[in-house]
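Chemist: Give me a model of this one.
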Amino acid sequence: MNVKSFPYRLYLVISEEACPHYDFIKVAEEAIKGGVDIIQLREKKDASSQFLKKAVELKKVLDRYQIPLIINDNLEVAIKSGAAGIHVGNTDLTPTEIRKQWPQCEILGYSIEYLEQLYNEQTYSSDYLGISPVYNTDTKTNTVTTWGIDGVQSICSKTEKPLVAIGNMKASNAKKVVEAGADCIAVVSAICSDSNPLKAAQLLKQEIDQGINNRAATHKI
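Modeler: Reported below is the predicted structural model:
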């Protein structure tokens, strides 16, 4: 994927466990109607067979809306489900190895937890970088760096790769994180835990779009 061809702005990371109000498939579809552009299925506790079953079910819905499916960590599930891509972290199969085993991968994401990673071959092999986490979150506790706004700005100044910010992201902070340089905002509970996923997605998308507009206006000055 070309650096400039990452058109996604609102990225939903979903799991069955993260959705207390509705079935995760319903949450995904409502979120898409509200403005989600890309969805990652993250099922850390499932066996591959169960993970695959969910991925196939989710992809049927996503295909109707032409929304890409990303699989968290599991290359077997990503390939067998026909997903568009995969997202990995520092303790998972490396992006370079994924490229060898799955040359058809369209979207390969890689989480950045310290600045030195910006200069390794795993980053060069990736299509986008996950800034993980921007803020502390209960969803992911085994993290190295909490980036904050300064961290987002620092990464943005050092790479041309599209940047996806995740970690306690919500409507109240999405705009300033985009203004700091993130290209896309990834959320879990801000949509999955909301009793109205469609409206939650709409509000997030509005804040992201405003942040993008503000950043563009600033760069023109």
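Chemist: For the rest of this, base every contact and every neighbour count on C-alpha atoms.
Modeler: Fine.
Chemist: what are the ranges of the strands in the protein?
Modeler: 10-14, 38-41, 69-72, 85-88, 107-112, 128-131, 163-165, 184-187 (DSSP state E).
Chemist: For the ones you listed, could you give me TSV that also reports mean neighbour count and distance to D194?
Modeler: Formatted as TSV, the strands of the chain follow (neighbours: other C-alpha atoms under 10 Å; distance: least, C-alpha to C-alpha, whole Å):
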stretch	mean neighbour count	distance to D194
strand 10-14	25	13
strand 38-41	24	17
strand 69-72	26	21
strand 85-88	24	24
strand 107-112	24	26
strand 128-131	26	23
strand 163-165	28	20
strand 184-187	26	11
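Chemist: As JSON lines, the ones you listed with distance to F24 would be great.
Modeler: Output for the strands of the chain, formatted as JSON lines (distance: least, C-alpha to C-alpha, whole Å):
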{"stretch": "strand 10-14", "distance to F24": "7"}
{"stretch": "strand 38-41", "distance to F24": "10"}
{"stretch": "strand 69-72", "distance to F24": "14"}
{"stretch": "strand 85-88", "distance to F24": "19"}
{"stretch": "strand 107-112", "distance to F24": "22"}
{"stretch": "strand 128-131", "distance to F24": "23"}
{"stretch": "strand 163-165", "distance to F24": "22"}
{"stretch": "strand 184-187", "distance to F24": "14"}
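Chemist: Second chain to compare with the first, below:
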Amino acid sequence: MIDTTQYRLYLVTDDRQDDATIVDVVSQAVTAGVTMVQVREKHGDVRAFINRAQLVKQVLSGSNVPLIINDRVDVALAVDADGVHLGQSDMPAEFARQLLGPDKIVGLTVESMAQLQQAQSLPVDYLGISSVFATTTKTDICHQWGLKGLLSAMAESQLPLVAIGGIDLSNTKQVMATGIAGIAVVSAICQQEDVVLATRAFCQLLKL
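Modeler: Sure thing, here's the model as predicted:
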């Protein structure tokens, strides 16, 4: 059973950055206090994805920070990652769980209340609530939850919730006040001039 505090400050890599930059960002962010890292690669090159995941895994070695792979169960298996995060159009959670086994982390993005309710019976460990606010890193937003939506999601879910989308230092306190398990950020850490400073500022707000 995962310690839910590991969802608290969940870094998602920016697939617009090259491997060297991602490794540098993850290394600095982990040193400064992020609690989970998801490697994302949206361009469909599986070999590049595996290579990137292996590089990040090396950075995370010995840190106790879980490595999560976005979308691709095959990549998660290939690098023996700690888990996978699935979207609504990816492999069904039931199959992912069968392939990964009972000890790996399986997360699922939900973009509506109906999806959240359906997910309660799935073999997943947490749900990603997307998108909370407007964001430049995700352009195919189906639904913007907002703070009221997060509160409604909390009331409906027995699973830990991680909020993603447009979350930064200015709204983190409001988001966490809904009672969710954690926040996932991309550009609020990855695109900052001082990654360590940005990460530490989040840690301070999150009392990490």
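Chemist: And the TM-score between them?
Modeler: Remark: TM-score between the superposed chains equals 0.93 [TM-score structural alignment, normalised by the length of the second structure]; 207 aligned residues with a C-alpha RMSD of 1.9 Å.
Chemist: hang on, the earlier thing: and of the strands of the first structure, who's closest to D138 of the first structure?
Modeler: Closest approach to D138 of the first structure among these is made by strand 184-187 (12.4 Å; C-alpha to C-alpha).
Chemist: Mind listing residues that contact the closest one?
Modeler: 8-13, 162-170, 174, 178, 208 (C-alpha atoms under 8 Å, 6 or more residues apart in numbering).
Chemist: hmm, try it at 6 Å
Modeler: Outside strand 184-187 of the first structure, the residues within contact range by C-alpha atoms under 6 Å, 6 or more residues apart in numbering are 9-12, 164-166, 169.
Chemist: all helices for the first structure, in order.
Modeler: Using DSSP state H, the helices of the first structure run over residues 24-34, 48-65, 75-81, 95-101, 121-124, 148-158, 171-179, 189-192, 197-220.
Chemist: Relative to the second structure, what is the average displacement of the third one?
Modeler: It refers to helix 75-81 of the first structure. Once fitted to the second structure, helix 75-81 of the first structure is off its aligned match by 0.6 Å on average (mean C-alpha distance after the TM-score superposition for the first structure).
Chemist: quick one: that helix aligns where in the second structure?
Modeler: Mapped onto the second structure using TM-score structural alignment, helix 75-81 of the first structure spans residues 73-79.
Chemist: So for that stretch, what gets flagged as buried?
Modeler: 73-77, 79 (16 or more other C-alpha atoms under 10 Å).
Chemist: nearest to Y135 of the first structure, of the helices of the first structure?
Modeler: Across the helices of the first structure, closest to Y135 of the first structure is helix 148-158 (C-alpha to C-alpha), at 5.9 Å.
Chemist: residues in the second structure aligned with that closest one?
Modeler: Taking TM-score structural alignment, helix 148-158 of the first structure hits residues 146-156 over in the second structure.
Chemist: do stretch 179-197 of the first structure as well
Modeler: Using TM-score structural alignment, stretch 179-197 of the first structure pairs with 177-195 in the second structure.
Chemist: got the end-to-end distance for that stretch?
Modeler: Taking C-alpha to C-alpha, to the nearest Å as the measure, stretch 177-195 of the second structure stretches 25 Å from start to finish.
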